[in-house]
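Colleague: here is my input, please return the structure:
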Amino acid sequence: MRVALVHYHLQGGGVTRIVCHQQKALGRHDIKTVILTGKPPAVRDAGDYRIVSGLQYEADRPAVTPAELAAQMRAAAGAALGGPPDLWHVHNHSLGKSLVLPLALGLLAARGERLLYQLHDFAEDGRPGNYRAMLAAMAAGRRQILSRLLYPQGGHLHYAVLNRRDHQFLCEAGLGGDHLHLLHNPVDLGPVAPEVFPAAEREPLWLYPTRAIRRKNLGEFLLWSALAPRGTRFGTTSGPENPVEQPRYRRWLQVAGELGLPIRFELVQPGGPDFSALLQRAEVAMTTSIAEGFGMAFLEPWLLGVPVFGRNLPEIMPPAGAEKLCQPWTYDRLDVPLDWLGRGRIERAAQEGLRRCLAAYGRNPGKDDVHRVLAAWIRDGGVDFGRLDEPLQETVLRRLVVGQAQSALMQPMDVATAASRGDAVATNRSLLQNRYSLARYGEALEAMYRQVARSATSAIDHLDGEILLDRFLAPERLSLLRVD
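Modeller: This is a model prediction of the structure:
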C-alpha cells in the first residue's frame, strides 16, 4: 500500500509530532509513506518527505490554483512512492490555514481518489477569523457552499478525529459511522535519559508543560500558585510565539511579579534542560487548559512517573471502561465566590461575550441563550473561574492574595500521599505503554487504511456545516477566554 501524508508544515507542534509518529509507526508495516509538506522541516525526526510549496499557509504560499496544487501533489507523491497513492491522509484541511487546499482535495475526491481527512482542530471552534476568511474567499458568503467544500461525504472519503466530542458532532452533522474513525494519538516521548532526580529527592516543582497560549488558562495556574503550601515552586515550559498572544501573556507575567507568586516562566531555554528532562524533574504536572483536541498534558507525565493535577476535560478524554485512565487529582470546574465579582458584572460579561462570539460567525443570540450560559457558569453561589476572561480572573486573584483569610473559601491543592501516587502512576504507565504505544498506533492505522482502501467510490454529498456550528457555538460551551 502507498500512502501520502499531507500537512502544511513540519515546523514543530502537536500535529507535526503526530504526522512524524504516523510515518514511524507505519514503518513496521507493509505500507510505503511519504510526507508532502509546504517547506523544509524544522524537526529532526522527519522521515521521507517532499516539498510542495503550494501547501504552505495562506500568507506564505506562492500563487497556485486548486488544479495546479492537486497536480503538484499527485506528481510529488507518485515520484516518491513509485506510483499514485492508494490513499491520501490529510491533516487539518478545513482549519482555514489554506484557502486552496480544500478545493484541491475536492478535485482529487471527484476523480475517485480515496481520502482520509484527519481533523485535529475546527475553524468552527474558537477560530472565527479563519472561518470568515474561508466563507468570503471560497463560498461567496454562503455557509452551505462552504460546508460542501470543507466536508465532502462519499463512499471513498473517510474522516478521523481524536476525541469523543468531535466524533459525536460529526455523526450529528450526517457522517456515517463506518466512514468516521476515532483515532487516539500515541503517547511517545522518544528516548528519555535515566532519571537524575529520584522521586524522594525531587524539589516541589509543579510544572505546567505547555506553551502558555490563551486557552491554556494561565490565570488559573497563577491562582493555584497563590494557594500552594509555602516552599512550592511553579513553572511553565514555554511562552507564546503568536504576537497576538503577547499582550495578555505579558500582563500575567506582570501580575505574578506584583503579587510575589512563586512562578518561573519559560523554563525550557537553550542550554538548559529539555522538555522531557524538565517534566521528569517535576513533582507534579499541572494543566488548567479549557480546550484541547486530545490532551497530551493528561497523559505524557505518567510515563515519567509524574502525577497530573488540574482541570479535567471529560469530553476529550478516552471513554470509561476497563482501561480508563486514573485521574484522582483533577476537577471539572473551579468555583470562586460569585459575590467577589457581583452577579450583575457576570451577567453583563456573559451577555457581551455571547454576542461577540456568535457575531464572529454571523449569528445572533436566541431568547434563552444568556440564561443557558449563566446556568453553565454559576452553581451554588460560585462561578467557574475557567469561564472568566483575564480582567475578571485578575480581580479574583488579587482579592485572594491580598485578603488571605478568604483563601479558606477555595478548595485546597491535594495530590495525596506517595503511596497512592505510586498506585496511580503504575496503573497509568501500564495503560499508556500498552494502549497508546507506537506499535499499537501503527496497527490501528493499518486497519483503518485497509478499510479506506476497500471503500467503493460513490457520488459526493456533504455534511451539514450548520449543525457543526450549532454544536461548537452552544451557549453552554462559552468561555470568555475563547472570545476575541
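Colleague: C-alpha only now, for contacts and for neighbours.
Modeller: Will do.
Colleague: just the helices in the stretch 1-150 of the chain please.
Modeller: Per DSSP state H, counting those that start in this stretch, the stretch 1-150 of the chain carries helices over the ranges 14-26, 66-81, 101-110, 128-139, 143-150.
Colleague: the stretch 201-350 of the chain now?
Modeller: Taking DSSP H, counting those that start in this stretch, the helices of the stretch 201-350 of the chain run over residues 218-227, 246-258, 275-281, 300-303, 343-359.
Colleague: dump those into a markdown table; add mean neighbour count and distance to residue 74 as well.
Modeller: As requested, the helices of the stretch 201-350 of the chain are arranged in a markdown table below (neighbours: other C-alpha atoms under 10 Å; distance: least, C-alpha to C-alpha, whole Å):
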| stretch | mean neighbour count | distance to residue 74 |
| --- | --- | --- |
| helix 218-227 | 22 | 44 |
| helix 246-258 | 14 | 40 |
| helix 275-281 | 21 | 37 |
| helix 300-303 | 23 | 36 |
| helix 343-359 | 17 | 39 |
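Colleague: between the ones you listed, which gets nearest to residue 200?
Modeller: helix 275-281 (11.1 Å; C-alpha to C-alpha).
Colleague: contacts for that closest one next, please.
Modeller: Here helix 275-281 makes contact (C-alpha atoms under 8 Å, 6 or more residues apart in numbering) with 189, 192-193, 195-197, 202-203, 205, 207, 209, 237, 268, 285, 301, 304-306.
Colleague: which residue, other than its chain neighbours, is closest to residue 87?
Modeller: Closest residue to residue 87 apart from its sequence neighbours, by C-alpha to C-alpha, 6 or more residues apart in numbering: residue 114 at 4.8 Å.
Colleague: pretty sure that neighbour contacts residue 453?
Modeller: Yes. Between residue 114 and residue 453 there is a contact under C-alpha atoms under 8 Å: 6.9 Å.
Colleague: show me which of the contacts of helix 275-281 are buried.
Modeller: Taking 16 or more other C-alpha atoms under 10 Å as the criterion, what is buried in the contacts of helix 275-281 is 205, 207, 209, 237, 268, 285, 301, 304, 305, 306.
Colleague: show me which of those is closest to residue 42.
Modeller: Of the buried ones among the contacts of helix 275-281, the one sitting nearest to residue 42 (C-alpha to C-alpha) turns out to be residue 268, at 17.5 Å.
Colleague: hey, where'd the strands end up in the stretch 151-300 of the chain?
Modeller: Under the criterion DSSP state E, counting those that start in this stretch, the stretch 151-300 of the chain carries strands at the ranges 152-153, 157-161, 180-182, 205-211, 233-238, 263-264, 284-287.
Colleague: return the list of helices and strands in contact with the third one.
Modeller: Packing contacts for strand 180-182, counted by 3 or more C-alpha pairs under 8 Å, 6 or more residues apart in numbering; DSSP states H and E, involve strand 157-161, helix 164-172.
Colleague: let's see this one next, to set against the first:
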Amino acid sequence: MRIVIVHYHFFPGGVTSAVRSSLLAMKSAGRAENIEFVLLCGHERGIGELTELLRCTTLDIKGFVHPEIFYRQEIWPSREAFEDEAIRISELLLGYGKKETIFWVHNPTIGKNPALTRALIIAAQKAEKESLPYCFLYHIHDFPECGRPNNLKYLLNCYPGGGLKILYPESLNTFFICINSSDRGLLIQSGVPESKVFFLPNAISVNYEAASVTSTVHVDSALEKYAEKHGYVFKKGSPWWLMPIRLIRRKNALEAFFLEVLDEGMQILITLDANSQPEYPYANAVKDVIRSEKASGMVGFGAELVGKAFPFDELILASRAIVTTSLMEGFGFAFLEGPIHGKPVIGRNLPHVTKDFGQLGLPLDDLYDSFYVPVSENSRRQLKEKFQIFALHYSKLAGVRPLAVDRYLSKIDEIYEN
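Modeller: Okay, here's the model as predicted:
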C-alpha cells in the first residue's frame, strides 16, 4: 500500500507537527509495515528536514515538491483556465497512485488554493469511474466557513463570474477526518453521511524527563543570543511564559503581552513567525509594538532554535507556563502541551475544542471563557457599526444563510448593548 500525504507546505507549525506525530504514532503502533509513504507539497522549505527525520525511524518515505500545490492568491483569468489547471493537478496527484493508494490531504478546503480543492474532486471522480483502488481522505484542521470569510470568498469566486460550488464531495471514495468532535458534528449536520466522517485527534509525543538546571540554562543562553540578534528584550535568568503558536491574528498574540502587567518580570515567548503574505501585516505590527515598547519577550525563534539549539520538549519544560489567548483553534495543541509536560495552561478556554480534553480529565478550571473590558458608549457604537458592515459583506457570499447572519447580529447586540 502507498499513502500519499499532501499539504501546501511543510513549514514548522500545527499541520506539520500533526503529520509528523501521526506517522510516528503509526510506526510506534506497528501500523506502518509494508506501507510506502510519499510527502507532496508546494514549497521546498521544511520537506527535506521532515522527510529525513521520518526516514531515520526506518519509515519508507520520500518527499516531492510541486509548486502548483502551494498557496495562491490571484484569481484565474477564466473558468476554462481554472479547470485546465485543476485537471493538470489532478493528473499530477493520480500519477502518484500505485496499486492500493490513500491520498491523505490536509486542509484541502481551507481556501489557500482552489485549484487543488477542485483537482481532488476531479481525481476522485476519475478514480471512481476507472475503478482505481484509491481512497481520498480530507483531513480537516480548519474550516473556511469558521472565521475566514476571505478564504471562503476566494473559493466561491476564484475566476470571473464564479468559483467552486462543491467543497465537501460526495464521491464513494472520499472520506473526512476531523480533529475534534465538534467539527465532526458540524460536517454531519451539514449533510455528510456519519459513516464517512471520522474523529481522529492529533497524536502527541512527549519526553517525560524533567528539565535539569543545566538544560534550562542552555535554553536560556540560546534565547538570549536570538533576542540580541533580532532586537528583542530578553532577561536571562528571568522566567518566561511560552506561546507555542504561529503569529497570526486569530491567536490574539499581542494581547498576551498584556499579561506581563499581571506578573512583573514575566516574559512572553512566541515560537513561530507568520509564513504567508496575508499574515505579515499583523505579524509585523505585533513585532513593532514589542520592540518599540521594549516588552520582555520575542517572536519567531522556533525555526532557528527548536530542534537545533534545543529540542521542543526541553523548551516547554524550561518554561513557567503555556499561554493561549486564541480566538479560535482547530485542535488546540497548546491546551495539551502544558499538562502533559507538567506545566499549567493560562488563558482563554475554547469549549468547542477543550470539551474533548475535559472528558479525558485534563484540568480546565483555570481558563476563562470570556473576558469583558469596559468600553465607552461611543467606542461601543463604532465597534458595533463595524461588525454590522462586516455582517452585510459576509451575507453576500454564496451559501451564507440569512439565519446565520441574524444570529451573528443578535450576538453583537448582546455584547455591545450590555
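Colleague: circling back: quick check: the farthest pair among the buried ones among the contacts of helix 275-281 of structure 1?
Modeller: Maximum distance among those (C-alpha to C-alpha): 19.8 Å, for 268 and 305.
Colleague: residue 114 of structure 2 maps to what in structure 1?
Modeller: Taking TM-score structural alignment for the superposition, residue 114 of structure 2 sits opposite residue 99 in structure 1.
Colleague: likewise residue 371 of structure 2?
Modeller: Checking TM-score structural alignment: residue 371 of structure 2 goes with residue 334.
Colleague: its match and residue 315 of structure 1: what is the separation?
Modeller: 17 Å (C-alpha to C-alpha, to the nearest Å).
Colleague: and residue 148 of structure 1, by the same measure?
Modeller: With C-alpha to C-alpha as the criterion, residue 148 of structure 1 and residue 315 of structure 1 are 27 Å apart.
Colleague: what lines up against residue 239 of structure 2 once you look at structure 1?
Modeller: Checking TM-score structural alignment: residue 239 of structure 2 goes with residue 204.
Colleague: number of residues surrounding that match?
Modeller: Using other C-alpha atoms under 10 Å, residue 204 of structure 1 is surrounded by 15 other residues.
Colleague: that one and residue 228 touch, don't they?
Modeller: No. The criterion here is C-alpha under 8 Å, and residue 204 of structure 1 misses it with residue 228 at 10.5 Å.
Colleague: hang on, the earlier thing: tell me which of the helices of the stretch 1-150 of structure 1 sits nearest to residue 183 of structure 1.
Modeller: Across the helices of the stretch 1-150 of structure 1, residue 183 of structure 1 has its closest neighbour in helix 14-26 (11.2 Å, C-alpha to C-alpha).
Colleague: picking up where we left off before, how about the strands of the stretch 151-300 of structure 1 in CSV, adding distance to residue 33 of structure 1?
Modeller: Formatted as CSV, these follow (distance: least, C-alpha to C-alpha, whole Å):
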stretch, distance to residue 33 of structure 1
strand 152-153, 24
strand 157-161, 18
strand 180-182, 20
strand 205-211, 30
strand 233-238, 32
strand 263-264, 42
strand 284-287, 35
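Colleague: once you drop chain neighbours, what's closest to the aligned residue in structure 2 for residue 216 of structure 1?
Modeller: Using TM-score structural alignment, the partner of residue 216 of structure 1 in structure 2 is residue 251. Once flanking residues are discounted, residue 251 of structure 2 sits nearest to residue 326: 3.9 Å by C-alpha to C-alpha, 6+ apart.
Colleague: now for the one you found: which residues touch it?
Modeller: 250, 251, 252, 253, 348.
Colleague: for it, give its distance to residue 116 of structure 2.
Modeller: Taken as C-alpha to C-alpha, the span from residue 326 of structure 2 to residue 116 of structure 2 is 28 Å.
Colleague: how deep is residue 406 of structure 2 tucked in, by neighbour count?
Modeller: Neighbours of residue 406 of structure 2 using other C-alpha under 10 Å come to 13.
Colleague: element containing it?
Modeller: Using DSSP states H and E, the element containing residue 406 of structure 2 is helix 402-416.
Colleague: ok, and what's touching that helix?
Modeller: Here helix 402-416 of structure 2 has contacts from 380, 381, 384, 387, 388, 391, 395, using C-alpha under 8 Å, 6+ apart.
Colleague: the stretch 351-484 of structure 1: helices as residue ranges?
Modeller: Listed in chain order, the helices of the stretch 351-484 of structure 1 (DSSP H, counting those that start in this stretch) span 369-377, 390-402, 418-435, 438-454, 465-472.
Colleague: elements contacting the second one?
Modeller: If I follow you right, that is helix 390-402 of structure 1. Short answer (3+ C-alpha pairs under 8 Å, 6+ apart): helix 390-402 of structure 1 packs on helix 218-227.
Colleague: next: the third one.
Modeller: In this structure, helix 418-435 of structure 1 packs against helix 300-303, with contacts taken as 3+ C-alpha pairs under 8 Å, 6+ apart.
Colleague: what is the corresponding segment of structure 2 for the helix it packs on?
Modeller: By TM-score structural alignment, helix 300-303 of structure 1 lines up with residues 337-340 in structure 2.
Colleague: and the residue nearest to residue 333 of structure 1 when sequence neighbours are not counted, what is it in contact with?
Modeller: Closest residue in space to residue 333 of structure 1, ignoring its immediate chain neighbours: residue 384 at 5.8 Å, by C-alpha to C-alpha, 6+ apart. Neighbouring residues of residue 384 of structure 1 by C-alpha under 8 Å, 6+ apart: 333, 334, 335, 336, 377, 378.
Colleague: what is the nearest of these to residue 37 of structure 1?
Modeller: Nearest to residue 37 of structure 1 among these, with distances taken as C-alpha to C-alpha, is residue 333, at 39.6 Å.
Colleague: quick check, that closest one in contact with residue 313.
Modeller: No. Using C-alpha under 8 Å, residue 333 of structure 1 is not in contact with residue 313; the gap is 9.5 Å.
Colleague: before we move on, the earlier item: quick one: which of the contacts of residue 326 of structure 2 is most hemmed in?
Modeller: residue 253 (24 neighbours).
Colleague: distance of that one relative to residue 14 of structure 2?
Modeller: From residue 253 of structure 2 to residue 14 of structure 2 the distance is 16 Å (C-alpha to C-alpha).
Colleague: one more: residue 396 of structure 2?
Modeller: Distance, residue 396 of structure 2 to residue 14 of structure 2, by C-alpha to C-alpha: 31 Å.
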